[in-house]
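Student: just a sequence and a predicted model for now, questions to come.
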Amino acid sequence: MSYSPEDAAWDEAYESMSRELYPEHKEQAISEFTSERLRSYYVAHPEVLVPAARAFKEAKMLHANGQHSAALVFAASATELFLKSSLLRPVVYGLVHNESLAELVVAAALSQTGFMRYEKLLAKLFVELAGVELTTLRRQPEAKPLLREAADIQELRNAVIHQGQAITLEQAQHGIDVSTEVFNQMLAAVLSNLGLSLEKGGRLVTKEF
């Protein structure tokens, strides 16, 4: 996917907003967003992962029934929901201290398509909350970085929707595998560090120790 003038404009807008929020120490943005604040969001919104879990379940059912194109669409949607609605949304929401403006800022910040534009934010988040370098996350040692694979699946999903591209059994399974690892390696790692786990259906609960 090429880097367009629109992409550059959005990147500059994010940088400008970041400079205004953190004029002296921009890099504090993620470190100031403590684990406690993120955990508080999840506790207050225990069903934030339910739509993603529902989409993932639908992808597996469609795949089992031989509807591979539809399965890939739902797998890509599940991945997007895991990353943007279930992970990035709580972070961006927590960084905006004015409650009345939070929803507007979240909607604007996460409205753009694609995952790679959020790579820097995710990388800092993972170092702070999970002690993990994002670039090390891969499904298999020889595979692309997990976030890059997720972006590739999203592009394939767009080709299905907008160009009618047919999807093979293997491609659909790949989409499901990527979505599985996005949850296991990215979202589940953060939730575990926050003392949270999932019930059946995707509802968040406090882990029993």
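Tutor: On my side now, so go ahead. Numbering: from 1, shown residues only.

Student: rest of the way, CA atoms for contacts and neighbours
Tutor: Noted.

Student: can you give me the helices in the chain?
Tutor: For the chain, helices defined by DSSP state H occupy the ranges 5-21, 28-31, 35-44, 50-64, 68-80, 89-95, 99-109, 119-129, 146-163, 169-181, 188-193.

Student: one more structure, for comparison:
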Amino acid sequence: VALKETLLKPIVHGLVHAESVATLVTDLVMGHQSMDRYKDLLLQILLEHGGVDLLSYKRTGSGRNIWEEIKTIRTKRNHIVHAAQVASKEETALALDVASNVIETLFPSVIAKMGFHLHDGYKICADWKCQYDGTPFENIIKDT
């Protein structure tokens, strides 16, 4: 969910230039069944626009790429939701570690690649002037 909602969905939405259909196209492409169908397209979009290759990126200490880990977690999540299975401590830890990595490492990296920056770790900002707040250039920049 973190990958889809924080990285892929905003990029796909932003790539559709007609606002009137952007949400429709995004919802169609990002739907559950479509994620598998459009995997190659979505991964390429994330690579080109976000600078992240999920097929080669590995979390520290993991032997698998993060895309494989996400697929494993998604499968287990579906078994929990639809078949009332229970996650083991290891599966729970993996899900939390992967989600944390997506939010704390990949998300800021993608935001920076797209020319934005974060405030408080999660607020996306496109104002280049704020990076000078608290510096000697602050007053000069504010007048521009």
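Tutor: Structure received. All figures in this text were calculated on a predicted structure; none of them were measured in a lab.

Student: one step back: nearest to residue 204 of the first structure, of the helices of the first structure?
Tutor: Residue 204 of the first structure lies closest, by CA to CA, to one member of these: helix 35-44, at 7.3 Å.

Student: related to what we said a few turns ago, among the helices of the first structure, which is the most enclosed?
Tutor: Each of these was scored by mean neighbour count; the highest is helix 68-80, a mean of 27, by mean count of other CA atoms under 10 Å.

Student: contact partners for the equivalent of residue 28 of the second structure over in the first structure?
Tutor: Counting by TM-score structural alignment, residue 28 of the second structure corresponds to residue 108 in the first structure. Counting by CA atoms under 8 Å, 6 or more residues apart in numbering, residue 108 of the first structure touches no other residue.

Student: in JSON lines: the helices of the first structure, plus distance to residue 138 of the first structure.
Tutor: JSON lines is the format used below for those (distance: least, CA to CA, whole Å):
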{"stretch": "helix 5-21", "distance to residue 138 of the first structure": "26"}
{"stretch": "helix 28-31", "distance to residue 138 of the first structure": "23"}
{"stretch": "helix 35-44", "distance to residue 138 of the first structure": "24"}
{"stretch": "helix 50-64", "distance to residue 138 of the first structure": "19"}
{"stretch": "helix 68-80", "distance to residue 138 of the first structure": "15"}
{"stretch": "helix 89-95", "distance to residue 138 of the first structure": "23"}
{"stretch": "helix 99-109", "distance to residue 138 of the first structure": "26"}
{"stretch": "helix 119-129", "distance to residue 138 of the first structure": "14"}
{"stretch": "helix 146-163", "distance to residue 138 of the first structure": "5"}
{"stretch": "helix 169-181", "distance to residue 138 of the first structure": "8"}
{"stretch": "helix 188-193", "distance to residue 138 of the first structure": "14"}
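
Student: closest one to residue 206 of the first structure among these?
Tutor: Of all the helices of the first structure, the one in closest proximity to residue 206 of the first structure, counting by CA to CA, is helix 35-44 (8.1 Å).

Student: how near is the aligned partner of residue 82 of the second structure in the first structure to residue 73 of the first structure?
Tutor: Under the alignment (TM-score structural alignment), residue 82 of the second structure pairs with residue 162 in the first structure. Counting by CA to CA, to the nearest Å, the gap from residue 162 of the first structure to residue 73 of the first structure is 12 Å.

Student: one more: residue 86 of the first structure?
Tutor: Going from residue 86 of the first structure to residue 73 of the first structure by CA to CA gives 18 Å.

Student: same question for residue 37 of the first structure.
Tutor: Taking CA to CA, one finds residue 37 of the first structure at 33 Å from residue 73 of the first structure.

Student: rewinding a little: out of the helices of the first structure, which gets nearest to residue 136 of the first structure?
Tutor: Of all those, it is helix 146-163 that lies closest to residue 136 of the first structure, at 8.4 Å by CA to CA.
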